[in-house]
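Q: kindly generate the corresponding structure for this input.
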Amino acid sequence: MPVCSENYESEIAEGRNCRSVKCKFCGSVILSPSTATFASFEFQLPLIRQNKSNETEPETETVSFFWSVSDMYTFQNVGFSHTVGNNKYLACADCEAGPIGYHDLTNKTSFVALSRVQHS
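A: From the prediction side, this is the model:
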């Protein structure tokens, strides 16, 4: 197992998560160390907190950094939403906060947004 440094930016350079990836809201473990690889691309992910006045079109933000997981059974505590287009959104299975990422049905890969989780 790789040696963890003070911050997770070094993990990005190494390409794998050195620490556990946890829910920001309840602290549940989502991914164990060394189970995901770093990926960088842009994706429009719905905001965790939505404005109730705009129920027809969810508000989104552009997310660029992800932990990529090729096998959905790698996750510790993650729930999958119903299908939306070619994706399923990921949420913490314990507190149901999310989306923390998404699962791409075309290539069967899941992506957890680094900005939506904590590392410890």
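Q: only C-alpha atoms from now on, for both contacts and neighbour counts.
A: Will do.
Q: residues contacting Thr109?
A: By C-alpha atoms under 8 Å, 6 or more residues apart in numbering, the contact list for Thr109 reads 68-72, 103.
Q: show me the contacts for the residue lying closest to it once chain neighbours are set aside.
A: Nearest residue to Thr109 in three dimensions, chain neighbours excluded: Ser70, at 4.6 Å (C-alpha to C-alpha, 6 or more residues apart in numbering). The neighbours of Ser70, taking C-alpha under 8 Å, 6+ apart as the test, are 108-110.
Q: hey, where'd the helices end up in the protein?
A: Using DSSP state H, the helices found in the chain span residues 9-14.
Q: just to revisit the earlier point, can you lay out the contacts of Thr109 as TSV showing distance to Pro33?
A: Below are those laid out as TSV (distance: C-alpha to C-alpha, whole Å):
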residue	distance to Pro33
Ser68	13
Val69	12
Ser70	15
Asp71	15
Met72	15
His103	20
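Q: which one of the contacts of Ser70 is nearest to Gly27?
A: Ser110 (20.0 Å; C-alpha to C-alpha).
Q: one more to put side by side:
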Amino acid sequence: MSEPSMSSTSGAESMPPGVMEALLRPSKSRPTLRTLDSFSSGITEVSLPESDFQVNKYDLLCPRPECGSIILRSGVGKLVEKPSVQTSQMEPADRTPSLLTPMPEPPTLVYWWLVAPSPMEFENIGFSKPLTTEGAPQMKLLSCAECDLGPVGWTEVGGKEFWVACSRVGYRA
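A: Purely as a prediction, here's the structure:
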């Protein structure tokens, strides 16, 4: 029995139309994201009232356009205004600083999405190693679990509250 002949065109000729194009397309469609500062009404445009508090109106996305991974589904984060955290720990070292809005120096008030009581509320989140700051509890920084862009927020080690900076994520609007 002889080996079948393999020519470079024989496989392509037997494929149905459009299959090669479908195979060459990116496997994951990227959602369109907007930054907080792109909304004319800012924080009021990305939040919805629910009982005595506001929740995130849109899915929260990784701010990297090439990633766009869903970090948190709409309606899960509770809007809270509280002081900024230590800037040096929230600033990216060597990772695309233009994608993440700088955090103001504490005790400036900023908006956060509070996610509780478990990290299982997230769709896709990563955690840093514990960080120690003199006089403060140990914390872990939050990042996109898919592309590792961050930090987008923080949590105390062993805590049940996870804080995502409203200005450091994208919104699927």
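Q: and the TM-score between these chains?
A: Once superposed, chain against chain, the TM-score is 0.77 (TM-score structural alignment, normalised by the length of the first structure); 107 aligned residues with a C-alpha RMSD of 2.4 Å.
Q: residue in the first structure paired with Tyr58 of the second structure?
A: Under the alignment (TM-score structural alignment), Tyr58 of the second structure pairs with Arg19 of the first structure.
Q: how close does its match sit to Ser32 of the first structure?
A: Arg19 of the first structure sits 7 Å away from Ser32 of the first structure, going by C-alpha to C-alpha, to the nearest Å.
Q: same question, Leu105 of the first structure
A: 23 Å.
Q: with Ala113 of the first structure instead?
A: Taken as C-alpha to C-alpha, the span from Ala113 of the first structure to Ser32 of the first structure is 15 Å.
Q: of these two, who's got more company?
A: Neighbours per residue, other C-alpha atoms under 10 Å: of Ala113 of the first structure and Ser32, the larger number sits with Ala113, 22 against 16.
Q: just give me the residue closest to the centre of the second structure.
A: Nearest residue to the geometric centre of the second structure (C-alpha atoms, centre = their mean): Cys62, 2.8 Å.
Q: which residues touch that residue?
A: 68-71, 144, 149, 169-170.
Q: and which of these is nearest Arg34 of the second structure?
A: Proximity of the contacts of Cys62 of the second structure to Arg34 of the second structure was ranked by C-alpha to C-alpha; the top entry is Gly170 with 5.3 Å.
Q: any idea how far Lys24 of the first structure is from the equivalent of that closest one over in the first structure?
A: Counting by TM-score structural alignment, Gly170 of the second structure lines up with Gln118 in the first structure. Gln118 of the first structure is 5 Å from Lys24 of the first structure, where distance means C-alpha to C-alpha.
Q: and the closest residue to Tyr102 of the first structure other than its chain neighbours, how many neighbours does it have?
A: What sits nearest to Tyr102 of the first structure in space, not counting adjacent residues and going by C-alpha to C-alpha, 6+ apart, is Tyr89, at 4.2 Å. By the criterion of other C-alpha under 10 Å, Tyr89 of the first structure has 23 neighbours.
Q: repeat for the one 5 residues further on
A: By the measure other C-alpha under 10 Å, the count of residues near Asp94 of the first structure is 16.
Q: distance of the alignment partner in the second structure of it from Thr35 of the second structure?
A: Residue pairing (TM-score structural alignment): Asp94 of the first structure is matched to Glu146 of the second structure. According to C-alpha to C-alpha, Glu146 of the second structure and Thr35 of the second structure sit 19 Å apart.
Q: again, but for Lys57 of the second structure
A: Note on Lys57 of the second structure: its distance to Thr35 of the second structure, by C-alpha to C-alpha, is 13 Å.
Q: please apply the same query to Val80 of the second structure.
A: To Thr35 of the second structure, Val80 of the second structure is 18 Å away according to C-alpha to C-alpha.
Q: could you do Ser167 of the second structure as well?
A: 7 Å.
Q: also Gly126 of the second structure?
A: Per C-alpha to C-alpha, Gly126 of the second structure is found 20 Å from Thr35 of the second structure.
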